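Colleague: no sequence for this one, just the structure:
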């Protein structure tokens, strides 16, 4: 069965094309700064929003029309694999990501769940071998099942902790089976509802214990994989321990996880934390911990995870600039953790939305490359921090000064000259790179 019969293959047709099923800006083989767009962008499709999201919201029933629904949960799961790889091939996307519960029903026991995972991943592996499509990362869903109501690794119940560990072990086995390049932890319930009955120290110690178990097991099965932590401040938990990039890096450093863990940064999570996407990427890069990104966008007027497909060129450009400054994103990628709007309920909207997201990041890449070639930000910063290139400033950064010497200097220096940033002009010039 063909699930997307209206689309044969999405090809690059250029910016003058008016086709919904063509790339207007993403040309996979176009070379930008010495690498093809495909190499720079490493696009991935998220299984959860693409294959399991039904268009429902807290105020309305499902709207999505999906032709892969079968008579049983396992028949639906098998059909989804067929449809998913058809979608990937028609988009020309080479990577994908999934949670364990996305691909296989949980059934009535953990044993049945794992058996279902084995059957579906056998089918996925056949498709991967046939198409050359690769697994960017997988993860265990340790937040949806009611047993995780009080967390997974941070739970107050040791039996639940053991259940979480079992899912992580299975996830790593699957990652090795499918040749995954990364493994993600997203602590959806790793936080607290109230501090009144919470032992925060024990909960965070236990999260670190699970992470160290994962590192040890990956080494035991001889599958060295890049582990990623994904920050998010809230929702579903009132307060999650991986609030933002800086908080998560503090956790990584406290428990000595550097060298094993980097960050998977999501745009919408940055919004919920009160940050910009480029801020979270820059913080990660400053710690040498930018591992991968989830490409979407939130709505600043709404206080929840809307996970819209990215269309904001300003944000995409600044995100791609951070990725270029990082020397690339591999072995991570740009995963579309995005869902179509409730009114975009047709099957073909899944293809259209990904085309739009890929075009947005392609435009962002080209604009960021031009900014980098022109030294736009480098020149701004060099001028702004010029006082540290000579004289007392150079002496400060060379660690040759102390409080006494600087006090002596300041007392003799009665005239401090300040320079305007002309920030409005800077933003106007930045706009010129976006069109």
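Modeller: Now that the structure is in, tell me what you want to look at. Being a predicted model, the structure only gives us computed values, none of them experimental.
Colleague: When you work out contacts or count neighbours from here on, use the C-alpha atoms and nothing else.
Modeller: OK.
Colleague: And the helices in the stretch 151-300 of the chain?
Modeller: With DSSP state H, counting those that start in this stretch, the ranges of helices along the stretch 151-300 of the chain come out as 158-177, 200-220, 245-254, 267-272, 277-286.
Colleague: For those helices, could you give me JSON lines that also reports distance to residue 47?
Modeller: Formatted as JSON lines, the helices of the stretch 151-300 of the chain follow (distance: least, C-alpha to C-alpha, whole Å):
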{"stretch": "helix 158-177", "distance to residue 47": "15"}
{"stretch": "helix 200-220", "distance to residue 47": "23"}
{"stretch": "helix 245-254", "distance to residue 47": "24"}
{"stretch": "helix 267-272", "distance to residue 47": "18"}
{"stretch": "helix 277-286", "distance to residue 47": "23"}
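Colleague: The structure to be compared is supplied as follows:
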């Protein structure tokens, strides 16, 4: 295999092949066969896997109790642009060896932020030019870009919701540059994650004013990008809390309501994360059902939480039941609208070998591919759909149908209730549905 750059970072590892579930090769896919057709599309087209720049090439295993444990060779350059170019070389080597089609990034994942706004702009412009060359040589595409408006101390009180206008303006300048970078790299979408758009205490917070500012800010960003010719979709990524006590993009339902409140529903959809769903006390299937019901199922951050810990652990997905249930909704909704499945997940602090990141992505891809196959079998070969439809059959004809068509008023319902008398209970058959899922797994 011809390398994209001059240095091989992941030595001894070639392109990851598909070898099937009987394979014992840890560096081979067991279920993810990119060209296999499932429900009318190839797995490649259904899943659109993307590698997350921030965890895979920037996350070094640090946690609140200690520094990083992973020593990336591209971090050993003193010059920030040399380091950024080496990181890009490693990134595109990894993505092409995995056989994935996409990557995604925050602005300062690509290159270290400068000491001034102007210096940051220069650095970002330079590395974007370099990554253009990497894209052209590899065929790898950009699923989406975003801006990190939450890590720097200036954003401790938020970005678009900051009570200081000058901080809001700085965030606007930074997001303009991130939008420009995304468009320059032919990004298909753009994501907003409100990492600190929320509050630590309501005692010092004017919530309505901050929500109004966030709505205006998103509309301003949209208008700028559209004027530059950007035709992609904007995504908002819900999360209930952490780092803030409460974040304004709490969950899918909250974000849907917010988008409609501020007239953003035609341009924005949702980028849903499994671990964020868990933190909001939802399942991922719940969040996807809410988004799909409103035509806003845009993209997915693939990971999982630790079910004994109440924080965002960003582990690689391996819960086949959890992902199968999500894939049932995925297929019923007709897939994602514009987005893909990015691995917003990091290897564990005590996983320190360079091949660990391959094992993690292989396992994550196989989990989603296997879940897709199972969900398709459940839909096409089991009584699953028939049982679901049977629960609502009273709305398919007669008075139930009239109600759905808006032809009955409250008096009509009263008369029907009066004439029906007492009703027989109708079982939800929950255990049967659960058994069907387990049977096909």
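Modeller: Structure's in. What do you need? Note that this is a predicted model, so its numbers are computed, not measured.
Colleague: residue nearest the centroid of the first structure?
Modeller: With the centre of the first structure defined as its mean C-alpha position, the nearest residue by C-alpha atoms, centre = their mean is residue 294, 2.4 Å away.
Colleague: Tell me the spatial nearest neighbour of the equivalent of that residue over in the second structure, not counting adjacent residues.
Modeller: Aligning on TM-score structural alignment places residue 294 of the first structure opposite residue 301 in the second structure. In this structure, residue 301 of the second structure finds its nearest non-sequential neighbour in residue 273, 4.4 Å apart by C-alpha to C-alpha, 6 or more residues apart in numbering.
Colleague: In contact with the one you found: list those residues for me.
Modeller: 237, 238, 284, 300, 301, 302, 303 (C-alpha atoms under 8 Å, 6 or more residues apart in numbering).
Colleague: sorry, back to before: between the helices of the stretch 151-300 of the first structure, which gets nearest to residue 127 of the first structure?
Modeller: helix 158-177 (13.2 Å; C-alpha to C-alpha).
Colleague: so where is the closest one in the second structure?
Modeller: Matched against the second structure by TM-score structural alignment, helix 158-177 of the first structure falls on residues 165-184.
Colleague: Surely residue 352 of the second structure is in contact with residue 62?
Modeller: No. If you go by C-alpha atoms under 8 Å, residue 352 of the second structure and residue 62 don't touch, sitting 11.8 Å apart.
Colleague: Which one of the two is surrounded by more residues?
Modeller: Counted by other C-alpha atoms under 10 Å, residue 352 of the second structure and residue 62 do not tie: residue 352 has more neighbours, with 17 against 13.
Colleague: residue in the first structure matching that one?
Modeller: Looks like residue 352 of the second structure aligns to residue 345 there (TM-score structural alignment).
Colleague: which stretches of the first structure form strands?
Modeller: Here the first structure has its strands, by DSSP state E, at 11-12, 22-23, 31-32, 35-36, 43-46, 95-99, 134-139, 182-185, 191-192, 226-229, 239-240, 261-266, 290-294, 334-336.
Colleague: can you redo those strands as CSV with distance to residue 4 of the first structure?
Modeller: Below are the strands of the first structure laid out as CSV (distance: least, C-alpha to C-alpha, whole Å):
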stretch, distance to residue 4 of the first structure
strand 11-12, 15
strand 22-23, 14
strand 31-32, 30
strand 35-36, 28
strand 43-46, 16
strand 95-99, 18
strand 134-139, 21
strand 182-185, 29
strand 191-192, 41
strand 226-229, 33
strand 239-240, 39
strand 261-266, 29
strand 290-294, 25
strand 334-336, 19
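Colleague: Of these, which is nearest residue 417 of the first structure?
Modeller: strand 290-294 (37.2 Å).
Colleague: what about residue 421 of the first structure, how many neighbours?
Modeller: Residues lying near residue 421 of the first structure (other C-alpha under 10 Å) number 11.
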